[in-house]
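Colleague: Return a 3D structure for these sequence lines:
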Amino acid sequence: MASTSVSRIVPASPDRVWQLVGGFGSLPDWLPYIASSALEEGGRTRRLANPNGDAIVERLIAFNEEERHYSYAILQAPFPVVDYLSTLRVYAVSGNDNVAEVQWSGRFVAKGASDDEVVALFTGIYSDGLDALEQALG
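Modeller: Have a look, this model is predicted:
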């Protein structure tokens, strides 16, 4: 099993960041790679589309409003992985109410690619995503 994690300090309060990223269907609001998101199964599953029209289906595994994080698994995607589990978290930064730390992490088993290739893929996705989040908050 491989894993990766990316974190970024962003210029907004934890509550403001969570309002933007905390909805399981909210990825298109801040992540340009995701063109659309449709919630299914009472909000437990999201069907995403990227700009190429590829479908990505993910299931919500855990959600904690108070601690500002959720975890999800990929059910279907054009990625060379299985057993994918990811978590998006928003942390308060001690001593500064106007910034937050956002961490996006995942663990997975590479399938059809090396661990290093898949770690680089998701490190890039998470990093680009947090850059886009920072711009959306800016």
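
Colleague: CA atoms for contacts and neighbours, from now on please.
Modeller: Fine.

Colleague: Please list the residues outside the helix or strand hosting Ala38 that contact it.
Modeller: Using DSSP states H and E, Ala38 falls within strand 36-40. By C-alpha atoms under 8 Å, 6 or more residues apart in numbering, the surrounding residues in contact with strand 36-40 are Phe24, Gly25, Ser26, Leu27, Pro28, Thr45, Arg46, Arg47, Leu48, Ala49, Asn50.

Colleague: compare with the first, here's sequence two:
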Amino acid sequence: MPRAYASGVVPASADTVWSHIRDFNGLPSWLPAITASELTEGGSGAEVGAVRRLTLGDGGIVVERLLELNDAERRYTYEFVENPFGARRYVCTLRVAPVTAGGEAFVEWWSEFDADAADEKRLTDFFADGVYAGGIAALRDHFAAA
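Modeller: Got it, this is the predicted structure:
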């Protein structure tokens, strides 16, 4: 089972970063690749079981279900319901932890999924470098400008 992973330091407190990314329906506010998000189940976006329908910049659609929301540990876990990438059994976690030495945040984002063997490396690189590292860089840029 492939594992895609990215991490980085964001120049804001863990609580500040968490409050910015916590909303399961809020990806378009901080992840450049997402142009729209609509909750199709779970009205507040903070309920386990909530389902969001994401529109990608190229018009593709991804549907995801929230599996866990843990404010104490500043993390949420979700799964693909539908995706255009060819990934199966995709489960993903986004977590924010404090960097105690400087008051910054350590953000890590990872997934495990199944895919055809010929697609594993391409998808691992796409998720890790394109989606997760790109999202963490966007957070870093957002808070550096603030």
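
Colleague: just to revisit the earlier point, now that we have the contacts of strand 36-40 of the first structure, which of them are buried?
Modeller: Phe24, Gly25, Ser26, Leu27, Pro28, Thr45, Arg46, Arg47, Leu48, Ala49 (16 or more other C-alpha atoms under 10 Å).

Colleague: As JSON lines, those with distance to Arg107 of the first structure would be great.
Modeller: Output for those, formatted as JSON lines (distance: C-alpha to C-alpha, whole Å):
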{"residue": "Phe24", "distance to Arg107 of the first structure": "19"}
{"residue": "Gly25", "distance to Arg107 of the first structure": "21"}
{"residue": "Ser26", "distance to Arg107 of the first structure": "22"}
{"residue": "Leu27", "distance to Arg107 of the first structure": "20"}
{"residue": "Pro28", "distance to Arg107 of the first structure": "23"}
{"residue": "Thr45", "distance to Arg107 of the first structure": "19"}
{"residue": "Arg46", "distance to Arg107 of the first structure": "19"}
{"residue": "Arg47", "distance to Arg107 of the first structure": "20"}
{"residue": "Leu48", "distance to Arg107 of the first structure": "20"}
{"residue": "Ala49", "distance to Arg107 of the first structure": "22"}
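
Colleague: Which strands and helices lie in contact with the strand ranked longest in the first structure?
Modeller: In the first structure, with assignment by DSSP state E, the single longest strand is strand 96-110. Contact here means 3 or more C-alpha pairs under 8 Å, 6 or more residues apart in numbering; DSSP states H and E; on that basis strand 96-110 of the first structure packs against strand 2-10, helix 14-21, strand 81-93, helix 115-137.
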